[in-house]
Structures are given as structure tokens and as C-alpha cells.
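Peer 1: Here is my input, please return the structure:
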Amino acid sequence: MIPLNKLKEIAILHGNEVCILDKNKSYTWNNVIKLVEERIVFLCRSYNKKQLRSVCYISKNTADLICWLSVFSTLGIPVNGLDYSLPVETLVKLLKRINPSILLISFKMYTCQEINTLMTDNITMFAIDSPSDRIIQSIGEFHSHELKELINGHKSVPERLVSLTSGTSSIPKIVYRYKSFESKRFNWFINRYKFTRSDGFMLILPLYHAAGYGWAKMFMLLGAPLYLVDQENEQMLLHTISQHSVKTTVLTPNIVSRLVVLAQGNKIKHSLRWVLVGGSYFSVITKRAAISIFGEIFYEYYGCTESGVNALSEPMDMLAYPESVGKAFEGNSIIILNDRNCPVKNGESGRIAVSSYMLMDEYSDGTRPFVQISGKDYFLMADFGYLDLDGRLFLLNRNGDTYNRYNLYTIEEKVRALPCIKDVAVVSSFKEGRHHIKCVFSTKKDHDVYILVDKIKKVVGEIGDSIFEVHAVNEVPYSPSGKVRFNAVFKMLAAA
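Peer 2: Predicted coordinates for the structure are as follows:
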């Protein structure tokens, strides 16, 4: 998160004000500074420079994790989080590929056997939220007079920012950037939306994901308090929004859907003024319901791990063009390509490509999947869609690589509009020269599944020569970052 010198700058005027609220426990800026200083001293006295080469963490959001991230930022140690919901076997594969020197992990989330499995070769592991915190505090306090010397004596490694794709359809890809774009993006958003330290930020998305870490860091740099919420705890979500001065947050569409349902049964007073939504398809039905309940406070973004945030839809545009994910904003260019990677005219559909100052440099295997158009590097997105005459982007599906021209999101909207439907996801694959489209849905109450399947097929109608299947599931599976877990969907259908 933010380095020690920035924490101290904020604390000069606001040291005794709340910096983090985590499970009803508040930490002032001075509290956080003390915890960060203790951990810096502990690390620098307990581990050599080789052991402080890089860090991975596996943990839900906690105040303790945020303090550790400030430690790593202060010392210039590269750090990235892993999706704690992934299978242990997948986490082990990622750890071997990233090869960190330290693994920071929440022991409460795993069994002893799983912890041993995650202890890969040449890795130093220690726990978040464990009795070892007393040792850290003791060493940190005893050697506190060495803090400045230890910070100055630590040499940071050359900058290499590591992030991971969501891994909902395959093992996550490792993304490298050799220069940070944060300052430029932060300044644009701060200036456009007039953010200040009074804009308390609710952190509900995981810190391992850019949508959690990046935005939380921006508001923390402003001196705004962070309100940590477990996205599985709906009562905590309601309480935080209604009882605290939360004015900003970043949500995924599935969390917005849950919030809409909660709000329909509870009168919610809130102070929200800026809610950024993205990461997956944001249903038109959900947009309209959310706006009617909470007001014109929603902003939608479009982008991915490799490209950053590239398009925005603001409230007025969202009301007028709810099917669009917005327009490219300053520093971004979005074009549509045909199957020969040539640009097409506005209104014609094709694969979406993005050029941006936020683009990654390469994947960890050295591949750089860019195409050059008019002297610019464009990243090929997974999505298929089109631009209207005013440059608004409309998505059709996430099968850009197979040039699937069917509007799968229209199918989803038709199914979602049925009164008995709780949630729905439409996924597609390409086999033996044909598109296989699968629709999975869950219901609000017990219904005759066979009747519903027939009704959905009638509502959707014919989809060209595609093979269309409809299946009922108990719940549509999502990752903590809001992505539909496609692999989990296919496994559920295979087991049915």
C-alpha cells in the first residue's frame, strides 16, 4: 500500500483519526505507523537481503495485511497476492512460477496439511494474524532506534510489477510491468471526481486483485479512511454502508445484485457518491434496479489485468445507454478488429483491442500478444463487440478469439428478466466448428426445473447453428474478484 513516509505526512495533521476500520476494530494513522515500523525492524533484523527479494501473500483483507503491504512498499520489495479461493494445487503451481522468497499467509484459511503443501522450496513462510505478532512487536520495539538505519541500508530491487489474471477459465497468467502507471491514473480520477480525504472508501474486493488494491491505495494516499468488509457477510455490508461515512467503493456486478436484493428488504440510508463497477458483465436489469434504489452514483469501467482501466460509463451515459460499458477516457484508445486484425468501421462487430499507457509489458514467459496499428501497440482483449458512432463500446460476448458474433449478453438479459430467476450466466465454447452455448441459472424459490428450461429456450429462441443448452444450478459460482468461474460451471454440468 502506501510507504511509511506518506503515512507520516498524513499523520502530522490526522494521526489520531481513523485510518482503517476492520471488524469493528479501528486503527488510527498513528496505530498503523507503529505497526508498520515494528514490522520493518522485524524483517530487516530477521532476514537477509536474499530472503527479502520478493513476497507473495494469500489472505483475505485485514488491517494487518495492509500494514505488511506498507512495509513492502517502504522497503521497495515486490509483492503480489494470490487468489485464496483457488485450489491449493493451483496455488503451488503459481508459487513455483513466481518463486517468491517470502510467503505471507493466513493460517486460519488452511489446514496443516495444506500449509505444508504450500511450503515450496526455498520459501520463507510466516503467518498473518498469528501469535508470532507478539514476537514481531517485541523485536520491533526493542530495536526501534535502528529503524532509519535499517530502511536506508535496505536496497530495493529493480522495479517489476507483478500481477495475475483471474484464472477463471485456466491457470492465472503472470503479467509483468516495468514501470508504474498509478500516479498518472490516480491524478486523472482525483481531478475528475474531486476526491478528498473525506471520501471514506469501502474495501470489499480482495487486495490481491487490482480492483481492490489500486483503488484502496489511491484513497489511502488522500488520507481517506478504509472500511474493510467481508463480501460474504451481508449484514456487515449493510452496516458499513448505513452506519459509517462511506462515500466511495468499487464493486463487482454480482455484489451490486446482492446489494439490490438486500436493499429491497431494508431501508438503507447511505452517503455513497461514487460506486465504480466492473470486472464482469454488468446486467442492464441490475443497473436500472441499483440506480432506482441508490441514485445516480454508479460508474462502470471496462478493462482487464493486462490493459488496466480503459473505458468509463458515467451516470448520465449509463441512463441513456445502459447496454454500453462507456467510452475510452484520456490515455486510452479502443478499436475493433476483424479476423485479420484490421480495424473495422464503427457499428461493425469484431474483436476488441486496447492501446493504453497502462498496458502490460509482457507475460512471465516473455510473450507480448500485441498487434501494431498506426504505430501503436494494441492488446487483444477476450471480448467481442462494437463501437457506436460516438465511440461507446458495446460488448457481445467473451469469445473474441473465435469471432463468435452472437450477443450472449442479450440471452442473459432475457433469462434474467424472468420473475423466478435469481442469477444467470451464459458461457460459450467452440468445438468441432460450432459454438456451444451453455446457460446456467439459479432460482429464487423451488420451481419445476424442466418447465423453466423449456420456458428459457422459448424466450431465447433460435441461435443460428449453435448448440444451446440450459441447466439449473444451486448457485452461479464466482471468484472473490467477481468473475464467473467457467471451469467450475463446466465441471458442474459434467457431473450432472
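Peer 1: contacts, neighbours, all on C-alpha from now
Peer 2: OK.
Peer 1: Skipping adjacent residues, who's closest to Val41 in space?
Peer 2: Gly140 (5.2 Å; Cα to Cα, 6 or more residues apart in numbering).
Peer 1: let's see this one next to it:
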Amino acid sequence: MLTRVLLTLVKAGVIRPLGPRGLSGTVRGYLQWNITLAWGYQTGAGRHPDRAAIVDDDGVLTYRQVHERTDRLAHAFRAKERIGLLCRNHRGFIETLTACTKVGADAVLLNTGLSKTQLAQVAQDQEIDRFVADREFADALPDLPVVFSDELESLILNGPTTSLPRRPPRGRLIILTSGTTGTPKGARRPEPASLAPAAALLSRIPLRHGDVISITSPLFHAWGLAAFQLGLVLGATLVLRRKFDPTQTLKDAEKCTAMFVVPVMLQRMLETPHRPKLRIIASSGSSLPPRVATRTLEEFGPVLYNLYGSTEVSWASIATPEEMLADPGTAGQPPLGTRLAIVDDQGKPVAPGETGRIFVGNEMLFDGYTNGTSKESLNGLMSTGDLGYLKDGLLFVAGRDDEMIISGGENVYPREVEDLLSTLDGVTEVAVIGVPDDEFGQRLVAFVVGEETLTAEHIREHVKANLARFSVPRDVFFLDELPRNAAGKVLKRQLREQG
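Peer 2: Here you go, the predicted model:
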């Protein structure tokens, strides 16, 4: 295992010969900060000080500048202080998070789509001491101290240059769950103990040292955070924009080698005519509709990689372009060092092709929710909360285990109907949910975004021709758009209120 990790890191250029300055920066950074974001930027300042680290709406910062600026900013925070970070994608997010690691402050990454009521509840639940936030969210913030992101520059310029404590206490990194079906929970994320987690992702997604990476996924989301952390390991240049615009993103991509997206953003980009050359498009954060996968592979070439995972388990599997060309619905295979099991309700392995509960084991399983609960575990593996099956060694996700319905005594999976309808001409987006039914116990309802020529009967006939009769949605609603959170996930609780 260690040999494979080292070979993967060497192939990606993470491990390579270093000059005296680069070696010194790497060693001093490790002795000072351990393997943290702070170590990453000090290492970068030694290995490639003048390389662009961040390109955003405010300009360019080099690795040396980010390291020096976060040294100054770190003095504004205290060990074990809990910071609520409510920012869009820009340098302020990255510099605040890095500065927190330099003093051992906790950081709670907040979804920019939370309401005022939700923010107040999260602030209380997570015991936030103060906020670092973009000024646009000022009216939504609870009555706690706040530093607005446009004030960070003054803190940095006027910050002291005195030494920071060596090996500060490890601050907690807390990410909120998506909250698509209820109130968001705080998930405690572990700090990587080595570079093995990076090697796991690099074993299936062939990023390289020095890549220029556009991160369109929100940094507060587990996928955007992973892109940031992996990019730092690679000494990459990170291209960030406060707000997603498909035209601007594709223009940025002309100077990028890779892009991290969530599926809805990828779909928006497919609606524009520009097709820059990229070596890698990495997608995650929600299910990737097969039709979107197919179009991306056709129009951008064999560059699409799709990661299936969650806030709690980090990653479970990654699909390569070749695997999705063979079957665009697959979630691929587990990366290096990852174990995968499909089990029944008694925890026993199911036969290949049979649907069961998905359990995963890797080095980055979360440390539990901040309310003291956790995900179900089985023999060192953790539940993803999803159902799926294996076919020819590839994983296929059937949907959430709490979304499966029993209609007329039959197990019915909304995800299966969603994937089918996403391939229907004229359908742009679709979501399917289960609702109570007096006759059959439960039934499906479909919510469709698409061309005006579509009819409910057209939708039902397509499902009837391809799936079992219990999978046919009795009700079909046509919407201008699906309700989504800031990370692009469909808010099914809102749809359920309509259905």
C-alpha cells in the first residue's frame, strides 16, 4: 500500500527532487504546523514562492504572499476560538481558513444559502464565537461579533510579524451537511494524517503538480474544500470567482488545465457554445445525470471524472471517462486504499447485481456530528446512506436509502426514474420523490424542467416503456427551475411540500 501511495505521488509530481530552499521550507513547515493548510503554504513558499497560488476577482496572490499574509492574519484569531466562515469563493475564505490552522482556531464552514433563521440556529448549535463573512450577508447574521471579508486586508496589512506558536493545538474543521431534507448538521472533518488521502484521489483523477485549477464548487462544500486541499498538495494555481457564471467560467478555463464542478454547473456550461480544452473536469457534490455525463464526454472529450461520496465518508468511488463512456450511469470504482461493501439489512454482503446498502472505508471518514451522533458503522466501514449495486466491478448508486419507497409491495427507487427521465429529449432537469398514497402506501411524483412541448402523459409513457409499472409517477409537475441550495443540491423537502 505504501509503495502504491508513493508511486502515485511521484507520478503526480508531488514527490520530486527539491533544491535547498524547497527542502528547507518543507521541513520547517512540517515542524511548525504538521500536515495542515499552513504547512502547505509554507512548503509552497519554499518550493515555488513566485508561482500564483490564488487568482480571484481581486487579482493574483503568490504562494509566498499567501504564506506571509496568513501569518499576519493569524494574530487576529485565538486558539480554540470558533469562527463561522460565511464567504463565497475568494482569497478571504482561503486566507481565513489557513490563518485559523496557524493558531488552532476552529472553523465552521457555512452554506451561503442559509436563511437568517437557519444561521441563528447553526450559530447556537455550533457555539460560534464570531463570524468572518462577506458583507452581502450582513442582514442575515445573528447578533455576534463579525469581521467582514473586505476588512481582512486591513488586518493583514496592519498585522504583527511576530512569531506564531509552534505546533498549535489542532483546530476543528466543521462542515455542515446539505440540509436538503432537514436542518443542516455539523460534521467534524479530520485533518489528513499523511498524503495518502491525496494519493487516493490522484490514483483515479490524474491531476499533476502545477496544474491551474478552476474551482467553481463552493469552498464551504466538501467537494470545493477537497479541490482546495488537493490543489495545495499539488502546488496548483487556484482560480476562484465569487459567483458562478458559465460564460466567465469557460473563459477562465482557457487558461486552466482542470476544473472542479458540481453537476448543475456543468449542465449550465453545456448550454453555452464555448468549449475550451481541459485535461480534467472533476464532478461531484450531487448525482451526475447520465445525459449530462454523455454530453460532456462528447463535447469536451474524454476528460470527465465523477466522484461519488459524501460529507461523512469523503469519497467512495470515482468513475473515469472510459467507464462512463461504457455506462454513463456508473459511479466507478473505489480509489487507492478505499474499501467498499454492499450489504443487506442484516449486514451481510449481497450478490453482484443485487441492490443493498453502501458502506465505505477510507482514511478520511468523518469524526461524527457535533450533536454527538454519527453514521452507522460495520466492520470499520461507514454507511453512506445510499443504496447501490455492483456490476462488472463498477458501482451504481440507486438512491438514498431513506428515499426508497414501497409502492404496492414493490421497492421503488426515485433515482432510477430520475436517471431515465434525464435522457428524455426535451428534459433539462428532473427530480422524483415519494409521497404517501391511500391505495398503494406510497407513490412517485416527478418534477420536470424542460421544453413546453412536454406533457405529463409523455413523461409517464416513457417511464412505463422502460421500468416497472410501480415506477410510473402518477403526478408530474412542470417547473421553471428546481429549488437548489448554494451547493447545487435539489431541495427535495420543498418539492415534497408541493407534491
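Peer 1: Can you give me the TM-score here?
Peer 2: After superposition, the two chains reach a TM-score (TM-score structural alignment, normalised by the length of the first structure) of 0.84; 457 aligned residues with a Cα RMSD of 2.7 Å.
Peer 1: one step back: which element is the residue nearest to Val41 of the first structure on?
Peer 2: helix 132-142 (DSSP states H and E).
Peer 1: Mind listing residues that contact that helix?
Peer 2: With Cα atoms under 8 Å, 6 or more residues apart in numbering as the test, helix 132-142 of the first structure has contacts from 35, 37-42.
Peer 1: same thing with stretch 114-129 of the second structure?
Peer 2: Taking Cα under 8 Å, 6+ apart as the rule, stretch 114-129 of the second structure contacts 81-84, 108, 139-142, 144-145, 183-184, 186, 370-371.
Peer 1: May I see the buried residues of it?
Peer 2: Within stretch 114-129 of the second structure, the residues that qualify as buried are 114, 118-120, 122-123, 126, 128-129, counting by 16 or more other Cα atoms under 10 Å.
Peer 1: For Gly235 of the second structure, which residues are in contact?
Peer 2: 44, 48, 53, 209-211.
Peer 1: Would you agree it falls within a strand?
Peer 2: No: the assignment for Gly235 of the second structure (DSSP: H, G, I helix; E, B strand; the rest coil) gives coil, which keeps it out of a strand.
Peer 1: of all the contacts of stretch 114-129 of the second structure, which two lie farthest apart?
Peer 2: Spanning the widest gap among the contacts of stretch 114-129 of the second structure are Asp139 and Asn371, at 27.1 Å by Cα to Cα.
Peer 1: Mind checking which of those two has more residues around it?
Peer 2: The neighbour comparison of Asp139 of the second structure against Asn371 (other Cα atoms under 10 Å) goes to Asn371, with 11 against 8.
Peer 1: Near whichever residue in the first structure pairs up with Glu136 of the second structure, how many other residues are there?
Peer 2: For Glu136 of the second structure, the aligned position in the first structure is occupied by Lys108, per TM-score structural alignment. Lys108 of the first structure has 12 neighbouring residues, counting by other Cα under 10 Å.
Peer 1: same deal with Ala193 of the second structure?
Peer 2: As a burial measure, Ala193 of the second structure scores 12 neighbours (other Cα under 10 Å).
Peer 1: Please point out which parts of stretch 230-237 of the first structure sit buried.
Peer 2: Counting neighbours by 16+ other Cα under 10 Å, stretch 230-237 of the first structure gives 230-231, 236-237 as buried.
Peer 1: thought Ser169 of the first structure was touching Arg485?
Peer 2: Yes: counting by Cα atoms under 8 Å, Ser169 of the first structure does reach Arg485; the two are 6.6 Å apart.
Peer 1: Which of the two has more residues huddled nearby?
Peer 2: Shown here are Ser169 of the first structure and Arg485; by other Cα under 10 Å, Arg485 has more neighbours (18 against 14).
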